[in-house]
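J.: can't give you the sequence, but here's the structure:
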């Protein structure tokens, strides 16, 4: 998959599109997925302009994993799911739809199927509530 600098995640990183950010550091941004597969679904974006993880620098890859781990802990604390899934897709054959490296942190509950990927927009009031709860959990996990 080829990188497109006009992809929605690049535009979010440049401030051209709005987002509900829950965390940011020098290498990554974590934000609520506006078309979540489950309540509390968070995306971890690299700030590097690369489409697939194979192109990501070692430092960028380590930063993404650190952020994914930290956000997953916060999701577990804030929302108390019995499980948390961390997913990263490369190429359209793998299901990647946005040509920008990103990780999904998805709370999981037994017996609840995931919603279809990028199919239904979230209720923004509920999304803001989840974002605040996750940010609060992140603030206590330095």
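T.: Everything's here; your move. The structure presented is a predicted model; accordingly, all values stated were derived computationally and were not measured.
J.: C-alpha only now, for contacts and for neighbours.
T.: OK.
J.: how near is the residue nearest the centre of the chain to residue 32?
T.: Centroid check for the chain by C-alpha atoms, centre = their mean gives residue 43 as the closest residue, at 0.6 Å. Separation of residue 43 from residue 32 (C-alpha to C-alpha, to the nearest Å): 6 Å.
J.: One more: residue 140?
T.: In terms of C-alpha to C-alpha, residue 140 sits 19 Å off from residue 32.
J.: what's the answer for residue 40, then?
T.: Residue 40 is 7 Å from residue 32, where distance means C-alpha to C-alpha.
J.: okay, and the common contacts of the two?
T.: Both residue 40 and residue 32 are in contact with 127, 131, where contact means C-alpha atoms under 8 Å, 6 or more residues apart in numbering.
J.: and here's the other structure:
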């Protein structure tokens, strides 16, 4: 494991979501990972996968935990493609502020893509809770199939 200069912050918003002290629109959970809707989606169905372990980003995550996150990313990507009849999917992950990371808990974005439609800008518009709830349900239904 690589040593980092900045410690993990137990008060980050994703740690609070994992602890149940901050609400989210949950899609999927297993022993090691958790997935939920991005509240400022860049595309319909944009969601996030995080490890349950304390990892600031890809620079300090244990390799086994990273592998489990990526397995969930693959599973959710397939479900998102099906749920939204998307033409593709963008997988994004940022590390440290200079790399574009805003929340300092490892997270991977799954962004459905549609031919001829550009992604929205990052962190620009908060989606309505009812839309997020509906989109989460579509993904959960696709996972169940």
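T.: Arrived safely, thanks for sending. Quick caveat: nothing in here was measured; it's all calculated off a predicted structure.
J.: TM value for the aligned chains?
T.: Once the chains are overlaid, their TM-score stands at 0.94 when taken by TM-score structural alignment, normalised by the length of the first structure; 140 aligned residues with a C-alpha RMSD of 1.1 Å.
J.: which residues touch the counterpart of the residue nearest to the centre of the first structure in the second structure?
T.: When the second structure is aligned by TM-score structural alignment, residue 43 of the first structure is paired with residue 48. Contacts of residue 48 of the second structure were listed using C-alpha under 8 Å, 6+ apart, and they are 35, 36, 37, 38, 107, 108, 109, 110.
J.: Closest one of those residues to residue 21 of the second structure?
T.: Residue 21 of the second structure has its nearest neighbour among the contacts of residue 48 of the second structure in residue 36, at 14.6 Å by C-alpha to C-alpha.
J.: What residue in the first structure is paired with the closest one?
T.: Residue 36 of the second structure maps onto residue 31 in the first structure, with residues paired by TM-score structural alignment.
J.: what about the nearest residue to its match once chain neighbours are set aside, distance to residue 32 of the first structure?
T.: Nearest residue to residue 31 of the first structure, sequence neighbours excluded (C-alpha to C-alpha, 6 or more residues apart in numbering): residue 21, at 4.1 Å. Noted for residue 21 of the first structure: a distance of 7 Å to residue 32 of the first structure, by C-alpha to C-alpha.
J.: Tell me which of the two has more neighbours.
T.: More crowded of residue 21 of the first structure and residue 32, by other C-alpha atoms under 10 Å: residue 32, with 25 against 18.
J.: Near residue 42 of the first structure, how many other residues are there?
T.: Neighbours of residue 42 of the first structure (other C-alpha under 10 Å): 30.
J.: so where do the helices sit in the first structure?
T.: Assigned helices in the first structure, in chain order: 8-13, 58-79, 124-139 (criterion: DSSP state H).
J.: Between those, which one is closest to residue 92 of the first structure.
T.: Closest among the helices of the first structure, using C-alpha to C-alpha: helix 8-13, at 16.1 Å.
J.: What range does the closest one cover in the second structure?
T.: Counting by TM-score structural alignment, helix 8-13 of the first structure sits on residues 13-18 of the second structure.
J.: average distance between the matching stretch and the first structure?
T.: If you overlay the two and look at stretch 13-18 of the second structure, the average distance to its match in the first structure is 0.3 Å (mean C-alpha distance after the TM-score superposition for the first structure).
J.: Okay, buried residues for that stretch please.
T.: 13, 14, 15, 17, 18 (16 or more other C-alpha atoms under 10 Å).
J.: Kindly report the same for stretch 137-145 of the second structure.
T.: So for stretch 137-145 of the second structure, counting by 16+ other C-alpha under 10 Å, buried means 137, 138, 139, 140, 142, 143.
J.: picking up where we left off before, got TSV for the helices of the first structure, with distance to residue 111 of the first structure too?
T.: Output for the helices of the first structure, formatted as TSV (distance: least, C-alpha to C-alpha, whole Å):
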stretch	distance to residue 111 of the first structure
helix 8-13	31
helix 58-79	17
helix 124-139	21
